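Colleague: After the sequence you'll find the predicted model.
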Amino acid sequence: MTNASTNGRVRLTYAFDAYCGWCYGFGPALHDFVKANGDRIEVRVLSGGLFTGSRALPVAAYPHIPGANARIAELTGVVFGQAYQRMLAEGTVVMDSTDAAVGLVALSDQPGADALDAAAAIQRAWYVQGRSLSDGQVYRDIAADLGLDADAVAAAYASPQTRAQAQVGFLEVRRLGVEGYPTLLVHTAHGVDRLGGPVSSAETLTRLLDQYLAAAAV
């Protein structure tokens, strides 16, 4: 495995989950980092499957979430919307990471789509608007906001092939050894190394990338 793609850019993989509050907190810094370094990196986005199978439960089943959100807001400055707070208090919406992962694939596979923008839009739908990510209309609305073909996204979201592709993404995240989210990985000649952590700033990520490139050039 090489550290660069065919266009010479450093290959990164961002493993996240749409229902991960720390990923929501990390999102702005990651976007700023990617924007600042877009000429030398390319980023693949994979969903990790945090709440799947027996873990796909109503949000009330995870009572630690409000406290975690307060900590995330304190450390990263992100805002959790009022609609989300009301939904959280009601506690009945089921968090199913598989549905959210299918939505990301459906959006990301469209012509002109940016996977990071799609991931951020999905997290806004949840953490700001308080909308269930198992609702297909969410992805129609996101498609419209991102200038994508909403009908094509809806068809992809309903497709078994898209669901299978999301499952392949889960397997790839596990193959890479990811144990928590968010995780940003840089691909090297010897495998992958983690770049930064959930509260790293864009500037910190850029400095770490510089250090990696300097070491790789030796």
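Modeller: That came in fine, so what should we check first?

Colleague: Please make it C-alpha for all contacts and neighbour counts, starting now.
Modeller: Noted.

Colleague: Could you list the buried residues of the one helix or strand residue 34 maps to?
Modeller: Using DSSP states H and E, the element containing residue 34 is helix 21-36. Within helix 21-36, the residues that count as buried by 16 or more other Cα atoms under 10 Å are 21-30, 32-34.

Colleague: Also stretch 142-158?
Modeller: For stretch 142-158, by 16+ other Cα under 10 Å, it's 142-143, 146, 148-150, 153-154, 156-157.

Colleague: Now go through those residues and say which are in helices.
Modeller: 142-143, 150, 153-154, 156-157 (DSSP state H).

Colleague: Mind telling me the two of these farthest from one another?
Modeller: 142 and 156 (13.6 Å; Cα to Cα).

Colleague: A further structure is provided below for comparison with the first:
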Amino acid sequence: MNPTINTSMKAKAVLHAIIDPLCGWCYAAAPLLDAAANAGFEITLHAGGMLTGPRRKQIDSQWRDYVMPHDQRIAALTGQAFGENYYEGLLRDTSIVLDSAPPIRAMLAVYALGGNDLAYLHAVQLAHYRDGKCASDEPNLQVLAEKMGLDGAAFAKEFAQNEDAFYQHILASRALMNQLGAQGFPSVALATSEENLRLLNHSRFYGHPSEWLVYLNEQVS
């Protein structure tokens, strides 16, 4: 999750993914990012803070009615799992306030401790959308870090002290969005040793990771 753009790369190319852990379409893009990572692309995550500060969202019936058609479309397009505990549990729990800050801070903590932030992001997404375990809940986030093999106490300490790093990360991610002219989450940009950073049209490949890899390889060849 290093916000600094470095176009001199040892891997075949770097994909810069501007995401938010509470963005359903970022969950839709998870198979694309996984496919690229498995194919040798370096993935650098930039979390934009979609639901932070005054944009935090308390779950209510209007929110449920708003997100469910999007979630159902994502499931149809990509096969990504949305579980009963999400639809009938989390989305009906009006005590929950959706806040992107805790999962982003957790991702930063995982990265600082040498963990795989992409794998952790996807674990958070699965826990939220498939299992109905709120991604804004700090105890859930620590459990997921421990399941990755990270020390729970070290994670908790890093999480507790990274508030300033979180704010700097958000500012850098939003500056990158402005630089690219990106319109929302997720946005994916490619950097190679021969080219400057440029925005990709990833959305047409939802549900088609093999075609996405063909497209990526064409961009770097």
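Modeller: Yes, it's here. All of these numbers come straight from a predicted model, not from anything done at the bench.

Colleague: okay, the ones in helices among the buried residues of stretch 142-158 of the first structure in TSV with distance to residue 130 of the first structure next?
Modeller: Compiled in TSV, these are given as follows (distance: Cα to Cα, whole Å):
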residue	distance to residue 130 of the first structure
142	14
143	18
150	21
153	21
154	20
156	23
157	20
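
Colleague: and which of those residues is nearest to residue 2 of the first structure?
Modeller: When those are compared against residue 2 of the first structure (criterion: Cα to Cα), the nearest one is residue 156, at 31.6 Å.

Colleague: counterpart of that closest one in the second structure?
Modeller: Per TM-score structural alignment, the equivalent position to residue 156 of the first structure in the second structure is residue 158.

Colleague: from what I can see its match touches residue 109, true?
Modeller: Yes. If you go by Cα atoms under 8 Å, residue 158 of the second structure and residue 109 touch, sitting 5.4 Å apart.

Colleague: can you map out the helices along the second structure?
Modeller: So, for the second structure - with DSSP H - the helices run 24-28, 30-38, 61-78, 84-87, 101-112, 117-125, 138-147, 152-160, 163-180, 209-220.

Colleague: Single out the most deeply packed of these.
Modeller: With neighbours defined as mean count of other Cα atoms under 10 Å, these peak in mean count at helix 101-112, which reaches a mean of 25.

Colleague: which strands and helices sit next to that one?
Modeller: Packing partners of helix 101-112 of the second structure (3 or more Cα pairs under 8 Å, 6 or more residues apart in numbering; DSSP states H and E): helix 117-125, helix 138-147, helix 152-160, helix 163-180.

Colleague: how far does that helix sit from the chain's center?
Modeller: 11 Å (Cα atoms, centre = their mean, to the nearest Å).

Colleague: quick one on the thing from earlier: helices or strands next to the helix holding residue 34 of the first structure in the packing?
Modeller: helix 65-76, helix 115-127, helix 202-217.

Colleague: quick one on the thing from earlier: could you dump the helices of the second structure to CSV with distance to residue 93 of the second structure?
Modeller: Conversion of the helices of the second structure to CSV gives the following (distance: least, Cα to Cα, whole Å):
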stretch, distance to residue 93 of the second structure
helix 24-28, 18
helix 30-38, 26
helix 61-78, 9
helix 84-87, 10
helix 101-112, 18
helix 117-125, 18
helix 138-147, 16
helix 152-160, 26
helix 163-180, 27
helix 209-220, 34
